[in-house]
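A.B. asks: A predicted structure for the sequence below; I have some questions about it.
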Amino acid sequence: MTYNFPIIGIGASAGGLEPLELFFEFAKPTADFAYVLIQHLAPNHKSLMDELLARHTKLPIQIIQHNMPLERGNIYLNPPKKFVELHEGRFVLSEKEDRKLSFPISTFFNSLAEQGHEKACAIILSGTGSDGSEGIKFIKEKGGLVIAQNPESSKFDGMPKSAILTGAVDKVCAVEQMHQELESFFSNTVELDRQKLDSKDSKTVIASILGTVYQQLAVDFTDYKYTTVSRRIARRMSLLGYSEMAEYLDFLKVHRDEAQLLSKELLIGVTRFFRDEEAFEYLKNSVIPKLIAENQETKSMRVWVPACSTGEEAYSIAILIRDYLRIHKLQYEVSIFATDLDKESIKLAANRIFPENISSEIPPEYLHLYFIPQRKGFTISKEIREMIIFSVHNVVQDPPFNKIDLISCRNFLIYLNSNLQQRLFSLFQYSLRTNGFLFLGSSESLGDASDDFLEIDKKNKVFANKQNKKNDSTTSVFG
């Protein structure tokens, strides 16, 4: 379902009442928005939030019920002991007891991202912990807006600070400014939607924008898909209040920091641990045992994770390999090269303190064995961290790695046009040894490169390199 009005998801916890009252005092009764408030509620106490907020707004307030339709011009409040999600214009409630751990804000934001896309907004207000910080990444990935309360104005700054550390927050501001940001972003988005982005004039301006980025940063985005590029440029324009691409181009030319921000926008660095559980389960049960057996003589393994973003995918693979070696009492030298073009992402990946809500993504046995609890989340164990070499690397322009057993390049190729995809597949064939494995994302395919790889598992997107380009010898993948 496509929504024709913005949906504003608001996450609040301890100290959230005062900013919520202030937020809705500034909400216009005529605003074309729907507001969904997800707060941490005591399970056995009746919430008075509806009565308290009614003193500060004329908008109708409703406690969410299962299958209730979502309509503009309303404020919706989550009920106690329930998780709230959206599906085809209606609310879906589920029992908290059915979930491993309680992160209701991130749960709703994930759902909002999938349903709302560019019409979604996530706002993080005062609260302890890190709930919401994983969910906002997906709002950002789908083109929505992410706002965090200024930590200095928050009674409890844990949630806003955790959100800001993800790099997915677009605006950090006082509560009084939030409606101005909402109206600016969504009114400009409406104007940009009306432009004919496929027109010759628009394509010419976008080419100039990408040329300016290349001139300033030496990063070439010309082979990214036009739909992706135009949508991300439009998003930056909305954030800055521009409705004309030519005006944005003029701004870009004189503000070097904007080229960096647009570049980060185009890189779309959203990841999570064990993303697509079934695919990682296949990697664990079928690919890793095969790789260990094939490297029994050298007792070494080399893995490359290009476009690794903030490192969750690389850490996930390291955990699976280390756990297999632990169970089978084996000692191998494992080198995982995790690379990305974004310097900030690489810096963050190499020195991670993961938020507490990663515990909803990671099997309990892995969490216990390979993560160290900290006051504000988790750090990765030394044995996992030492397996990975994080480095800044342009997969298109820099020399590739070689003698690689496994390349995991997931959810990156979908943003590139077919010509660049084929160039990368050729590069991967050079990097992988004969029979080395290629692991792609669920929506990605080999296209014209399918003759160079053997399909090992169609559903989980696992392929084997038929022949290394530097090596004429070939053997059966499972022979």
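C.D. replies: Yes, it's here. Numbers count the residues shown, from 1 in each chain.

A.B. asks: contacts, neighbours, all on C-alpha from now
C.D. replies: Will do.

A.B. asks: residue ranges of the helices in the stretch 201-350 of the chain, please?
C.D. replies: 226-240, 245-254, 256-267, 277-282, 288-294, 312-327, 343-350 (DSSP state H, counting those that start in this stretch).

A.B. asks: So for E85, which of the ones you listed sits nearest?
C.D. replies: helix 277-282 (20.3 Å; C-alpha to C-alpha).

A.B. asks: Buried ones in that closest one, by neighbour count?
C.D. replies: 279-280, 282 (16 or more other C-alpha atoms under 10 Å).

A.B. asks: picking up where we left off before, in CSV: the helices of the stretch 201-350 of the chain, plus distance to A42.
C.D. replies: Below are the helices of the stretch 201-350 of the chain laid out as CSV (distance: least, C-alpha to C-alpha, whole Å):
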stretch, distance to A42
helix 226-240, 36
helix 245-254, 47
helix 256-267, 38
helix 277-282, 31
helix 288-294, 44
helix 312-327, 32
helix 343-350, 34
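
A.B. asks: residues contacting N110?
C.D. replies: 135-136, 138-139 (C-alpha atoms under 8 Å, 6 or more residues apart in numbering).

A.B. asks: need the contact list for the residue nearest to the spatial centre of the chain.
C.D. replies: What sits nearest the mean C-alpha location of the chain, by C-alpha atoms, centre = their mean, is V270, with 2.2 Å. Shown in contact with V270 (C-alpha under 8 Å, 6+ apart): 137-138, 141, 309-310.

A.B. asks: separation between it and N295?
C.D. replies: 32 Å (C-alpha to C-alpha, to the nearest Å).

A.B. asks: same question, L145
C.D. replies: In terms of C-alpha to C-alpha, L145 sits 47 Å off from N295.

A.B. asks: more neighbours, those two?
C.D. replies: L145 (28 against 13; other C-alpha atoms under 10 Å).

A.B. asks: ok, for the more buried one, nearest residue in space, not its chain neighbours?
C.D. replies: Using C-alpha to C-alpha, 6 or more residues apart in numbering and skipping the chain neighbours, the partner closest in space to L145 is C121 (4.6 Å).

A.B. asks: shouldn't that neighbour be in contact with F33?
C.D. replies: No. Judged on C-alpha atoms under 8 Å, C121 makes no contact with F33 at a distance of 10.2 Å.

A.B. asks: Give me the more crowded residue out of the two.
C.D. replies: C121 (27 against 23).

A.B. asks: The structure to be compared is supplied as follows:
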Amino acid sequence: MPGSRPHNAKADRPRWLQGPLWASSRADFPIVAIGASAGGLDACRKLLDALPAHNGMAFIIVQHLDPSHDSMMVDLLAGHTSMPVLLATDGMRIERERVYVIPPGVYLSVDEKGSLRLSKPQARHGARLPFDFLLNSLARHHGARSVCVVLSGTGADGSVGLKAVKASGGLAIAQDIGEADYDGMPRSAIATGGVDLVLRVAKIAEALVKREQGQVFAPERPKSSAQKLVEDLLPDIIALLRTKTVHDFALYKHGTLERRVERRMALAGVKTASKYLEFLFRDADERDQLSRDLLINVTGFFRDPAVFDFLAKSVIPDLVRDHPLNRPLRIWVAGCSSGEETYSLAMLFREQIDASKRDVKLQIFASDVDPDAVASAREGLYPDSIEADVSPERLAQFFIKEDRFYRISAELRSNVVFTVHDVLTDPPFARIDFISCRNLLIYLLP
């Protein structure tokens, strides 16, 4: 018709799928990774029962399986959905409205083109973490289209990978621990502080569908004059922590703080914000636990690779080339969390210094307000799931393999000084050539 606009199919998609961010060779729909172990079969069935057939998403199920026996998962799940349920094979293309199930005895990952990849676990002994392995690849290659769902199970598989999903802009959901047959996996996921929603399985399906449709899923939250919400009492909670602990959270984003307070309430078994505030007044240990939870420790090696590529090509070479040899090149990483960003920068600077053949001394100060995070960073020990983010060459040069972990080499570790430091109250480091505060500013108000 004259004057009418041509139909724009892209405009019909949710906003998070629009724009040139993703290459056309990649899938332009949500990829939902579902992890479970003990009790997971029943939870997976309930989830598929609650999902409509036409939902616009792809689903990948990682159920811990006995590697010595054939899996019956495909047959056991097929009767609970009209979507095709397929045993994953190497190179299989991921498509909308399909359910892919991991075979026994393998690791399953996703490549940048939206295909499934199977590999043999490197560790012959010790705990295997196939869900972490999948989540790391999914976050790395598919960013904001990644969804992590942690269902019933024992252990902590998924707790590391969901941080990568969150760091890439994806969504993390855990099954309500009161509904899960075994609450180890969802409880461990919730304890990371990275979970967006804690829901019963039927509500998980509803949240996924609404997100794909571009709608906001809002869990029911009763509000009355007698029962105040966390948002109403958050200023009182912040004031209490400022008075009774060493931390001041007044400048942190309130939405993030509210979610973390609600998570602590659930773990403490407290139903209302008013009761929880009373609990905080009485219990010093809970105040400390809440403070640690509010100190957000979500990070990863080479988080947002494009930023590190830019630094490696356009910033670090000039810094190394022009730096005088009579003083150290001084770097400050503010909000270092558990150390991944610090060591990522250390690797880039060390590589450039070696390539330049200049005798530049590297001195990195890494600080965080959380003593536990600093202690973890000092130890420099990380699970083998970092293989998804760190190249084999860097793993060989800068790490030492210890069973199913990687430890930062003593040589790289010697370049870094870790310390507890609060940028809101403590004086800054002086004579600094390069400052990284990416892991800090994203959590603060303007």
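C.D. replies: Thanks, I have it. Fair warning: this is a prediction, and the values are worked out from it, not measured in the lab.

A.B. asks: circling back to that earlier point, over to the residue nearest to L145 of the first structure. Which of the three states is it?
C.D. replies: The three-state assignment at C121 of the first structure reads strand, by DSSP: H, G, I helix; E, B strand; the rest coil.

A.B. asks: go on, G436 of the first structure?
C.D. replies: Assigned by three-state DSSP, the conformation of G436 of the first structure is strand.

A.B. asks: Please name the nearest non-neighbouring residue to it.
C.D. replies: D405 is the one closest to G436 of the first structure (C-alpha to C-alpha, 6+ apart), at 4.6 Å.

A.B. asks: Alignment lookup: that neighbour to the second structure.
C.D. replies: Counting by TM-score structural alignment, D405 of the first structure lines up with D433 in the second structure.

A.B. asks: How many residues are close by its match?
C.D. replies: 12.

A.B. asks: next one: D288 of the second structure
C.D. replies: 17.

A.B. asks: Tell me the counterpart of it in the first structure.
C.D. replies: Using TM-score structural alignment, D288 of the second structure sits opposite Q260 in the first structure.

A.B. asks: just checking, that match touches L217?
C.D. replies: Yes. Between Q260 of the first structure and L217 there is a contact at 7.5 Å, judged by C-alpha under 8 Å.

A.B. asks: The stretch 101-250 of the first structure: strands as residue ranges?
C.D. replies: With strands called from DSSP state E, counting those that start in this stretch, the stretch 101-250 of the first structure shows them at 120-124, 145-149, 171-173.

A.B. asks: neighbouring contacts of the first one?
C.D. replies: When contacts are defined by C-alpha under 8 Å, 6+ apart, strand 120-124 of the first structure is touched by residues 6-12, 109, 112-113, 132, 136, 139, 143-149, 159-160, 163.

A.B. asks: Roughly how far does the match of D405 of the first structure sit from R327 of the second structure?
C.D. replies: From D433 of the second structure to R327 of the second structure the distance is 11 Å (C-alpha to C-alpha).

A.B. asks: now do K46 of the second structure
C.D. replies: Distance from K46 of the second structure to R327 of the second structure, by C-alpha to C-alpha: 63 Å.

A.B. asks: list the contacts for the aligned partner of V320 of the second structure in the first structure?
C.D. replies: Counting by TM-score structural alignment, V320 of the second structure lines up with I292 in the first structure. Taking C-alpha under 8 Å, 6+ apart as the contact definition, I292 of the first structure lies against 299, 301.

A.B. asks: Same check on the one 3 residues further on?
C.D. replies: Residues near N295 of the first structure by C-alpha under 8 Å, 6+ apart: M301.

A.B. asks: One more: C336 of the second structure?
C.D. replies: Contacts for C336 of the second structure (C-alpha under 8 Å, 6+ apart) come out as 342, 366-368, 374, 377, 439.

A.B. asks: Next, format those as TSV and append distance to A388 of the second structure.
C.D. replies: TSV is the format used below for the contacts of C336 of the second structure (distance: C-alpha to C-alpha, whole Å):
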residue	distance to A388 of the second structure
T342	18
A366	24
S367	26
D368	26
V374	24
A377	19
N439	20
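
A.B. asks: which among these gets closest to P392 of the second structure?
C.D. replies: Of the contacts of C336 of the second structure, the one sitting nearest to P392 of the second structure (C-alpha to C-alpha) turns out to be T342, at 18.8 Å.

A.B. asks: count of neighbours near that closest one?
C.D. replies: That count, for T342 of the second structure with other C-alpha under 10 Å as the rule, works out to 27.

A.B. asks: Distance check, it against C437 of the second structure.
C.D. replies: 11 Å.

A.B. asks: What of A373 of the second structure?
C.D. replies: With C-alpha to C-alpha as the criterion, A373 of the second structure and C437 of the second structure are 16 Å apart.

A.B. asks: Look at these two and report which has more neighbours.
C.D. replies: A373 (22 against 13).

A.B. asks: My read is that that one contacts A366, right?
C.D. replies: No. Counting by C-alpha under 8 Å, A373 of the second structure does not reach A366; the two are 11.0 Å apart.

A.B. asks: shared neighbours, these two?
C.D. replies: Contacts common to A373 of the second structure and A366, judged by C-alpha under 8 Å, 6+ apart, are G339.

A.B. asks: Spit out the contact partners of L135 of the second structure.
C.D. replies: 33, 109, 148, 158, 161-162, 164-165.

A.B. asks: Just give me the neighbour total for E294 of the first structure.
C.D. replies: E294 of the first structure: 17 neighbours (other C-alpha under 10 Å).

A.B. asks: ditto for the one 4 residues further on
C.D. replies: Neighbour count of T298 of the first structure, defined by other C-alpha under 10 Å: 10.

A.B. asks: OK, contacts around it?
C.D. replies: Contacts of T298 of the first structure by C-alpha under 8 Å, 6+ apart: none found.

A.B. asks: Next: V374 of the second structure.
C.D. replies: By C-alpha under 8 Å, 6+ apart, V374 of the second structure lies in contact with 336-339, 367-368, 418-420.
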